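Undergrad: The following block contains a protein sequence and its predicted model.
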Amino acid sequence: MDGKGPSQFGLHEARHEVSEPRVEDPSIEIPTRYCEHPPSARSLSAVPVSSCMVFVTRRPPLFLLLAILWTGVGPDLAVGQSPDSTIVELPEVTVEAVRGAETEASAPFAVTVRSRSPAEVSLTSSTSLDDVLRPLPGVWVNDRHHFALGERISVRGVGYRSNFGVRGVQVLYDGIPLTLPDGQAFLDVVDPAVVRQVELVRSPASVFWGNGSGGVLFLSSSGTAPPPNRIRVQGGSYGQWQGLAEGGGTVGPWTVHGYASGQRQEGYRAHSQGYRVRAGGTARRGLGPDTRLRIVAAADQQDTENPSSLTREQFNDDPSQARAAFVDVNAGKQSSQVQLGASIDHDLGGATLSGTAYGLRRALDNPLNFAFVRYTRWSGGTRFTLRRTEGRLQGGLGVDAGIQSDDRIEFTSTTPDGNPGPEVGLDQLETVLNGSAFGYARLNATDRLALTGGLRLDQMRFEADDGLTKDGDQSGTRTFSSVSPSFGLSFDAGPAQVFAQYSTAFETPTASELSNRPGGGGGFNQQVEPQFTRGFEIGARGAFPEARLRFDVALYRLEVDDLISAYEDADGRDVYDNLAANTHDGIEASLTWQATDALEVATRYTGSRFVVDESNDDSLVGNRVPGIPSRRLYLHTEFSHGGWWGRISGQGVPSYYTNNANTAEAPRYVLVNLNLGHRGIDMAGLTLKPFVTVNNVLNERYAGSVVVNAFGGRYYEPAPERSFSAGLNVEW
């Protein structure tokens, strides 16, 4: 074990990754992967290994190739460990993605906290959130490989319907909610190249965050240690390039961190050229011995083309082509978003009082083949919590309030040069108001057993003020309310942590979904209703210290009533309705072997069975929920040797349905990616960190994303063929 005892895997000694110490000899290895810090465990008997094997045998030749890649790197890298390795011990990690007194070790629900190592942040391309989230179990990311629509993120099947933005999953960036009061989030401001820590709550979590909380994704750009000052440039296939500047330090009483980046691509597909610029930062200071202030800002601007989706015949014939109807009107997106937030924490001695206020402005011009959509959005909110973090009884109380105002106008046509046509089809002001209160308690009944419970009350009002009254005033309102309870327990079984939970989530239609009425016109769709989810799960997190193995496994069932489903009409407009009732059953398993300080092998398995139980259309009963594969296997090996760092990763996905009728499928695929870089070459007082990336090594033809229930069978959004990129970090 090279001088590290079993306690490094222990339940009460969670660890974070920290910045690499500056060393004269770059061959000295610094361990970089003690970042998921689960508790230990005696047995893995709860993991149904046979279910994983069923998936592996679906495509033997390609998985055999992956096995050869994985086993072939081991012997030469075992010598890469160093007696000078350094482990820094930090306190248990509080899960910021929830608003109770929970740590990753003690939480009674499925949660993953992943700290990206300095090597991973600097030596991987990280141009998409898929690069950051792919190693996590339970989450499914569709990468469209163009900027117009962003990544589609689903947790345990929640959010699958989203053909743009994120639905049903609460997302926070540096502590500021990106999810709006109506339950929709746009992640344009998130720069994956600076994301250093990810927290993913895979369970329904409306007790903490209210509307649209089928899961919680918490992203942080600052991590657990000050990032280095650096300039980074990279370029690659299909005209892709990126430039990034990042730095921080102390300015008077403030500790600051900031970044700015630009990204441009020609694109693998026709009509997918685009650029985006981003900037963000945080500033922290103490206002006294017990009070801390943090200010967070982020901004994004982009201009991009949209190639849309293809039929299966077009996908098979030439996946690089664009949909002709989108090319004819120069379809795309020009958008900007600016947000600002401030939070303050005051230590009361065993309790913490916290307050946050935030606001954002977003503007969008969206030329499409059936309309030209333009809106200006203002949104903001406040939240206050009082948390007790010591003693036998812990927990918290809180209140939230939010407002969203969308000034939306839609022109009935788009000109060939991408400008709005002469006729206005919709002109309305859409307002969303939300108010809520919640409480969450944790009773440490014994030294080993903890019981938790929570309750949240939400009240929401959607209002449409129709400004186009030539066809009559179609102004209207929709009002929704919800009660969201949760109950759970966790048991410390010595070197194992076992948990069970019942939790709930509710999700209203978003403002844009309500305004997309069948047949068009102003006002709101009065037919689509909120969906409600009841979640049941059991699981365990643990480790075998002697074998240097860590694991995390969870079994769950989600019962979803009035599932919101999307379909395209003949013009290409998304329209929404409810599918009655679904059941989502699944397993999530994670196993990590830290073979040496210089070699890590990890696998993640996600298996699911999402079924339509009830529907107004009897032909759909028993069908699988589209857009989500039934299995996903992820593998990676990370290694260090002589100053070099590398990762070989692979993901296997079977075919999966793309429509409610289950008559079309996206093809199965195996995706292999390679990353290689140097931890640091000292030169003239600077540290140079070069890196190269090869994506889709096997040159698979696959759909990086699908448009669920697209009209005319246009389900497929192809991903690039084999591609290359190279870059350089200059740090000081």
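TA: Nice, thanks for sending it over. All values reported here derive from a predicted model rather than from experimental measurement.

Undergrad: can we go C-alpha only for contacts and neighbour counts from here?
TA: Fine.

Undergrad: which SS state does Ser619 fall under?
TA: helix (DSSP: H, G, I helix; E, B strand; the rest coil).

Undergrad: Neighbours of the nearest residue to it once chain neighbours are set aside, how many?
TA: Of all residues not flanking Ser619 in the chain, Ala661 sits nearest, at 7.6 Å (C-alpha to C-alpha, 6 or more residues apart in numbering). Using other C-alpha atoms under 10 Å, Ala661 has 16 other residues around it.

Undergrad: I figured Ala661 hits Val621, correct?
TA: No. At 9.5 Å, Ala661 does not count as touching Val621 under the criterion of C-alpha atoms under 8 Å.

Undergrad: ok so, going back, could I get the contacting residues of the residue nearest to Ser619?
TA: Residues near Ala661 by C-alpha atoms under 8 Å, 6 or more residues apart in numbering: 619-620, 623.

Undergrad: Whichever strand or helix holds Ile344: which residues count as buried?
TA: Taking DSSP states H and E as the definition, one finds Ile344 inside strand 332-347. Buried residues in strand 332-347, defined by neighbour count with 16 or more other C-alpha atoms under 10 Å: 332-346.

Undergrad: Any idea how many residues pack against Val251?
TA: 10.

Undergrad: if I look at it, how far off is Arg285?
TA: If you measure Val251 against Arg285 using C-alpha to C-alpha, to the nearest Å, the figure is 10 Å.

Undergrad: try this one side by side with the last:
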Amino acid sequence: MTPHLRFHPVLAAVLGAFAATHAGAADLVLDQVVVTGSRAEQRSFDLPAAIDVLGRERLDADQPRVNASEALASVPGITALNRQNYAQDLQLSSRGFGARSAFGVRGIRLVADGIPASMPDGQGQAATFNLDRAERIEVLRGPLSAVYGNHAGGVIQLFTEEGHGRPVVEGNFSAGSDATWKADLAARGEIGGVGYVLDTSRFATDGYRQHSRAEREQSQVKLTFKPSEDGKLNLLASTFRQSAQDPLGQTWSGFRADPRSVAQAALDYNTRKEIEQSQGGLTYEHRFGEHRVQVSAYIGQRSTTQYQSIPKSAQTNPRHSGGVIDFDRDYGGASARWIGRFDLAGGRLTTTLGADYETARDDRRGYENYVGNTLGVLGALRRNEADTVTSFDQYAQAEWARGDWQVNAGLRRSHVAFKVDDRYLKNGNDGGRVEYDKTTPTVGALYRLSPAVNVYASAARGFEAPTFGELFYSGPGGSFSYALKPAQSTHLETGLKAYLGADIRLDLALFQIDTRDELVVDSSSGGRTSYRNAGRTQRQGLEAALDSRWGAGFSSRLAYTYLDARYDQAFTTSGGSVVDAGKRLPGIAAQQLYADLVWRHAASGFYAGVEGLARSNMQVEDSNTQRPAPGYAIANLRVGVERSYGPLSIRTYARINNLFDRQYVGSVVVGDGNARYYEAAPGRNWLAGVALRYAF
């Protein structure tokens, strides 16, 4: 049965405004050059894949630039949910992949300035993206993303600006509801042929829900050298520190009684998380006529301490590893690729050969989260081990274009190895090793029906290994699992890209994804989640985006997603219950619609925009018997003024989110064993700020 989506009247009014407005200008870019996908510069219009580019104007849309969900909400196929819980990061999924993640980003490859923000096991942290200096974000979905390795849903790649020209100093301060504020200071320019970008920021909030206070500090340095006419070297260094309380999920009755409330366990155990990360890397590119070589290398260190709400009584089991997670991670990697262009058979051939090596080692400890009758404190040691994961992948891609035809093909060989060295032997030895190997091919073709219309089709095999987080508690008695299998998927996609006149672009994609050995939540309680392999699943869907430049300074975007994601085969859980074929995958909205309309008055610098977002309901667990998170529709309003006074530019802005104060569940905790599935989103909330820019 096709799910139904009820639209809010304000959203209908926004759509009506699109139809009523006509022809003209704005600063909306309808076609950008991208590198995600083919790994070589190419117009997004000519790539046989679903890809969207979020430029600076959308990333800067009067947001605090704290969460990637601020901009990703406008991308079809992507579900970006702000959980109002900085201890668990965003709930980010692509075509349904990643929706099961208990924390962090799963099923999507994250990359920032050519350096992975995903670990070798596939777990990523979108929180480390520096949105203040972001120049653009490229979002690739579908089969072509298979050549990026161990994931299934797509690739999100962030590119920050480079320093050049005269020095520029920028400052931004914003404040809003729930004692939220952020300050950012940056400088960029070029001295002696060396470009530089310096940025530092601090963010703090009391949080919408009880026990959800968070603080974050982030800094970045980017230096750009040109050692020769044909070479460019980027050096990057960054730090990230975050302290956040964890409000956990809430029951339906608790949410209805008070959306800001938390379960008593969050208060009793003072659930919280501390993260510190530092990273350095380099990327180098050298051109040899029509060919180029690109290399990168990076190292980093991450320390995490998390206090969970696992009951004291549950930790009496000698196999239990305690309610406090404490680890220090050292990670690094290197990659190299060669890109060549040739004339072949009357056409143009672009080839890419490359290899990626990544490694991460955790010194991981577990402690009881109590001492005597005092809860939420560091107790006795229950776990001590060294966990290592490495990946080594090789890939080849080719693109041949002749006349109105373009053909793409790729092949990637992936090897992922996990090793556990158990140093706490009082409860037995969980040490061991497990490895996964997979070859993933992809093929696509694009045909130009006319200069304004392209049609394409593509297919691929996908590969998604379990992460360390999924392996840790999924074995017998909550031990490490050496039996979890990687999920393997077959992706099919066909699409159309068209210009409807000079100022309107339409992107349309239809897809089907069949997966076997889908990784699903087996149990989740107290912040700890275990996983198992289910049977087959199927995802079918449609994605559409319409970008328009209208007259008199108006521009708009419309993005729609339909996704029918279901179990295609029944399976039995570890608790003995049967999940029937045809049940919907949890954490996935069947329909999603985003729309905005922006007006700019060039003479005065004034602008205003209205945004609408609607989602259908989301199931919260596999059997679909618990109450789903209801669908909702909200509207946002933003206004601002941007003026220049010689070398000084000033922008003041304000926005109201959830304009009509709708109460809704913004995200869900999939499969929570205590039925605390629901994470409330804020009611009406506001943000105001000022941005200053001085060019010397």
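TA: That came through, no problem. This one's a predicted model, so the numbers in the text were calculated from it and none came from an experiment.

Undergrad: What TM-score do the two superposed chains give?
TA: TM-score for the superposed chains, counting by TM-score structural alignment, normalised by the length of structure 2: 0.91, backed by 665 aligned residues with a C-alpha RMSD of 2.5 Å.

Undergrad: Just to confirm, what residue in structure 1 is aligned with Val105 of structure 2?
TA: In structure 1, the residue paired with Val105 of structure 2 is Val166, using TM-score structural alignment.

Undergrad: Tell me which residue of structure 2 lines up with Ser482 of structure 1.
TA: Match for Ser482 of structure 1 (TM-score structural alignment): Lys438.

Undergrad: What residue, apart from its backbone neighbours, is nearest its match spatially?
TA: Ser414 (5.3 Å).

Undergrad: Same question for that neighbour, what's its three-state structure.
TA: Ser414 of structure 2 ends up strand, using three-state DSSP.

Undergrad: For it, which residues are in contact?
TA: Contacts of Ser414 of structure 2 (C-alpha under 8 Å, 6+ apart): 149-150, 391-394, 436-440.

Undergrad: Give me the ChimeraX select line for those, limited to the buried ones.
TA: Command for ChimeraX, covering only those of the contacts of Ser414 of structure 2 found buried under the criterion 16+ other C-alpha under 10 Å:
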select :149,150,391,392,393,394,436,438,439,440
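
Undergrad: what about Glu546 of structure 1, how many neighbours?
TA: Applying other C-alpha under 10 Å, we find 10 residues neighbouring Glu546 of structure 1.

Undergrad: and the gap between it and Trp593 of structure 1?
TA: Glu546 of structure 1 sits 11 Å away from Trp593 of structure 1, going by C-alpha to C-alpha.

Undergrad: same thing with Thr637 of structure 1?
TA: 10 Å.

Undergrad: between those two, what contacts are shared?
TA: By C-alpha under 8 Å, 6+ apart, the residues touching both Thr637 of structure 1 and Trp593 are 600-602.

Undergrad: Among these, which ones are in strands?
TA: 600-602 (DSSP state E).

Undergrad: Return the closest of those residues with respect to Arg442 of structure 1.
TA: Set against Arg442 of structure 1, the nearest of these by C-alpha to C-alpha is Ala602 (32.6 Å).

Undergrad: picking up where we left off before, settle it for me: which of Thr637 and Trp593 of structure 1 has more neighbours?
TA: Between Thr637 of structure 1 and Trp593, Thr637 has the larger neighbour count (other C-alpha under 10 Å), namely 23 against 18.

Undergrad: Please state the offset of the lengthiest helix in structure 1 from the chain centre?
TA: Secondary structure of structure 1 read by DSSP state H shows that its longest helix is helix 60-72. Remark: helix 60-72 of structure 1 is offset 28 Å from the chain centroid, using C-alpha atoms, centre = their mean, to the nearest Å.
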